[in-house]
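Colleague: I need the structure of the sequence given here:
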Amino acid sequence: MAKKSPGSQKREDSLSRERIIDASIALLDEAGESGLTFRALSLKLATGPGAIYWHVANKSELLTAACDAIVARAMNAPLADATPEATLRAIALGMFDAIDAHPWVGSTLAHAPGQLPAVRILERIGQQLRHLGVPREFEWTTVSALLSYILGVGGQNAANAQFAQAEGLNRTDFLASVANTWSELDPAEYPFASSIAKQLPDHDDRADFLTGIDLILKGIGSR
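Modeller: Coordinates of the predicted model:
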C-alpha cells in the first residue's frame, strides 16, 4: 500500500468528511440541490476541490451522505418506554419534519432507493412492526406501505412549499383561492370536491399526515 505524504495526511486531518457533509447540508438548505457544487463547497470550506474529493467521490455520493446525516438524526431521536405504535408515529413525524425543514431530502431519497438513508428508515419501521406481531409473510407489504406513505406525503408537502416559495404564494391566500374555485364546481358532477372545499383553508398538513399514519396503524391492527 502506498504511503500518504505528510501534506496529504495534514489535508485529511484538517478537513473531515463530517465537516464537508455539514457544509453541504447548509448549502442545500440555502440554495437547494442546484446550489450544491464543489466550487461553492470549496468556497464555504475555504479549501480546494481536491481536498474535498479526498473524502467524497462525486456530487451523488455527497447528496446521499448529506441526506443520510439528516435521516440518522431523525431516526436516532430518543424515545423512552414508547409503545410500537407511538414509536412509529414518532418516526413518521420525525421524517415529515425533517423533509419539511430540508426539502431536498425528499428528492434525494427518491433518487437513492435501496441506499443507506432509506434502509435506516425501513429498519426502524420494520423493528416496530415485529414488535406489533405483524406476520412475516406480511412484513414487506406492510413496511412498504408505511415507507411509501411517509416519504410520499412528506416529499409532496415539501414540494408544495418549494412551489409556493418560488411563485411567491401565501399559503392562506392560495388555499382560500383553491377552496373558492372548488366550491363553484358543479355539485352534480363534483359532489365530493365541492362539498369538502370549505375544509381546505384551515387544514393542518402535519395533522393530516398523522391521521393517515393512524389509519394505516388501525389497518395493521385489524389484520
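Colleague: C-alpha from now on. contacts and neighbour counts both.
Modeller: Will do.
Colleague: and the residue positioned nearest the centre of the chain, which of the three is it?
Modeller: In the chain, the residue lying closest to the centroid (C-alpha atoms, centre = their mean) is I99, at 3.5 Å. Under DSSP: H, G, I helix; E, B strand; the rest coil, the three-state class of I99 is helix.
Colleague: how many residues are close by S177?
Modeller: 14 (other C-alpha atoms under 10 Å).
Colleague: ok, the one 4 residues further on next?
Modeller: Using other C-alpha under 10 Å, T181 has 12 neighbouring residues.
Colleague: look up how far D173 lies from it.
Modeller: For T181, the distance to D173 equals 12 Å [C-alpha to C-alpha, to the nearest Å].
Colleague: same question, R89
Modeller: For R89, the distance to D173 - C-alpha to C-alpha - is 30 Å.
Colleague: mind listing what the residue nearest to the centre of the chain touches?
Modeller: By C-alpha atoms under 8 Å, 6 or more residues apart in numbering, the contact list for I99 reads V105, G106, G154, G155, A158.
Colleague: who's more crowded, R89 and D173?
Modeller: R89 (18 against 11).
Colleague: C67 versus the more buried one, what's the distance?
Modeller: 21 Å.
Colleague: could you also give me the structure for this second sequence? I'd like to compare it with the first:
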Amino acid sequence: MERRSINVKIGSMTAKKQRTERRSDALSKERIVAAAIEILDTEGESGLTFRALAARLATGSGAIYWHVADKNELLAATTDHVIARVMTRVIGDAEPSEAIRAIALGVFDAIDEHPWVGAQLSREPWRTAMLQIFEGIGGRLQRLGVPEAAQFDAASVLLNYILGVAGQNAANARIAAGDAARTDRMTFLGAVAARWARLDAAEYPFLRQVSAQFPKHDDREQFLAGVALILAGIATVR
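Modeller: Coordinates of the predicted model:
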C-alpha cells in the first residue's frame, strides 16, 4: 500500500508538471500581444486592462504579469509588433526612394488599421518601433547621398509628415464612422465638399475651387504624393 501511495503521488506530480508546461507553452508573450491587439482594435486603449486580457485568454492576471510587467510595457510590445511587420515587408535592396515610400505607406496603413499605434508612437518616441522607422528612413537618405548635415532634418521632416498625416487620416476615419455610420466615405466627403462650395468666394477662393475634387480624392494616393514632394525637395540638397 505504501509503494502504491508513492506511485500515485509521483504520477500526480508528473501530470501536474506536464499541465504546467503545456500552460506555459500556450500562454506565450506572442499570444498575449495578439490578444491585446484585438482588444485595442475593438475597444481602444481604455478597454485594454489586464482583467479584460485575462478573460480573453482564459487565464489569470498573474500568468500575464509573468510575461508583461505593466500596461505600458504591453502597449510598447503591441506597437513594436505592428511596426516590425511593416519593416519586414520593406525589401532590403530596394532603391532608397522606393524603400522610403514603402516604409511610409506601411506605417500609414498600419495606423489606419490600428489607430492606437499612432498615439503610442508619438507618446514614447524612444521605443523600438519609432527607432526602426527613423533608422529605416535615415539609412535610405544616406544611401541617396543626402549630405550628412541635412540628413537629420530630412529624416525628421519625413517622419513627422508620415506620423502626422497617418494620425489625422485615422482621426478623420473615426469622425466619419462616428457620424452614425449611416453614410459611406463618398457621401461623407461629398457633404463636406458641398459646405466648401457654399463658402464666400472672396474669403475662401481656394476651397471653393477644390471642392469638386475633394469627394473623389484617394487618401493613400494623396499621402504618397506628399512623400514624393518631400523627396523631390530633399533631392535639391544632394
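Colleague: kindly provide the TM-score of these chains.
Modeller: Overlay of the two chains. TM-score (TM-score structural alignment, normalised by the length of structure 1): 0.92; 219 aligned residues with a C-alpha RMSD of 1.9 Å.
Colleague: re the thing from before, show me what the residue nearest to the centre of structure 1 aligns to in structure 2.
Modeller: Aligned counterpart of I99 of structure 1 in structure 2: I111 (TM-score structural alignment).
Colleague: repeat that for G152 of structure 1.
Modeller: By TM-score structural alignment, G152 of structure 1 lines up with G164.
Colleague: likewise Q115 of structure 1?
Modeller: Match for Q115 of structure 1 (TM-score structural alignment): R127.
Colleague: measure its match to Q18 of structure 2 for me?
Modeller: Distance from R127 of structure 2 to Q18 of structure 2, counting by C-alpha to C-alpha: 37 Å.
Colleague: quick one: which of these two has more around it?
Modeller: The residue with more neighbours, out of R127 of structure 2 and Q18, is R127; 16 against 12, by other C-alpha under 10 Å.
Colleague: that one: what's it in contact with?
Modeller: A76, L121.
Colleague: cutoff 10 Å now
Modeller: A76, A77, T79, D80, Q120, L121 (C-alpha atoms under 10 Å, 6 or more residues apart in numbering).
Colleague: do the same with L53 of structure 2
Modeller: I32, V33, A35, A36, E38, I39, G47, T59, G60, S61, I64.
Colleague: can you say which helix or strand has it in it?
Modeller: Here L53 of structure 2, judged by DSSP states H and E, is contained in helix 50-57.
Colleague: what's the answer for P187 of structure 1, then?
Modeller: Under DSSP H and E, no helix or strand contains P187 of structure 1.
Colleague: ignoring the adjacent residues along the chain, who's closest to it?
Modeller: Of all residues not flanking P187 of structure 1 in the chain, S194 sits nearest, at 5.9 Å (C-alpha to C-alpha, 6 or more residues apart in numbering).
Colleague: what's the match for that neighbour in structure 2?
Modeller: In structure 2, S194 of structure 1 lands on R208 (TM-score structural alignment).
Colleague: which of the three states applies to V134 of structure 1?
Modeller: Criterion first, three-state DSSP; result for V134 of structure 1: coil.
Colleague: so what corresponds to it in structure 2?
Modeller: Using TM-score structural alignment, the equivalent of V134 of structure 1 in structure 2 is V146.
Colleague: count the neighbours of that match for me.
Modeller: 19.
Colleague: again with the one 3 residues further on
Modeller: Neighbour count for A149 of structure 2, taken as other C-alpha under 10 Å: 8.
Colleague: which element is it on?
Modeller: A149 of structure 2 belongs to helix 148-178, assigned by DSSP H and E.
Colleague: helices of structure 2, start to end?
Modeller: For structure 2, the helices defined by DSSP state H cover 2-26, 29-43, 50-57, 61-65, 71-88, 96-113, 116-123, 128-144, 148-178, 185-197, 205-210, 219-235.
Colleague: quick one: the shortest one to chain centroid distance?
Modeller: On the basis of C-alpha atoms, centre = their mean, to the nearest Å, the separation between the geometric centre of helix 61-65 of structure 2 and that of its chain is 25 Å.
Colleague: look up how far Q162 of structure 1 lies from the residue nearest to the centre of structure 1.
Modeller: For I99 of structure 1, the distance to Q162 of structure 1 equals 12 Å [C-alpha to C-alpha].
Colleague: aligned partner of R3 of structure 2 in structure 1?
Modeller: So R3 of structure 2 corresponds to nothing, using TM-score structural alignment.
Colleague: so Q132 of structure 2 touches D80, yeah?
Modeller: Yes: using C-alpha atoms under 10 Å, Q132 of structure 2 is in contact with D80, at 9.0 Å.
Colleague: neighbour count winner among the two?
Modeller: D80 (22 against 16).
Colleague: excluding sequence neighbours, find me the nearest residue to that one.
Modeller: D80 of structure 2 sits nearest to A129 (C-alpha to C-alpha, 6+ apart), 4.7 Å away.
Colleague: next: K44 of structure 1.
Modeller: K44 of structure 1 sits nearest to A23 (C-alpha to C-alpha, 6+ apart), 7.1 Å away.
Colleague: dump the residue contacts of the counterpart of that neighbour in structure 2.
Modeller: Matched across to structure 2, A23 of structure 1 falls on A35, judged by TM-score structural alignment. Taking C-alpha under 10 Å, 6+ apart as the criterion, A35 of structure 2 is in contact with K29, L48, A52, L53, A54, R56, L57, T78.
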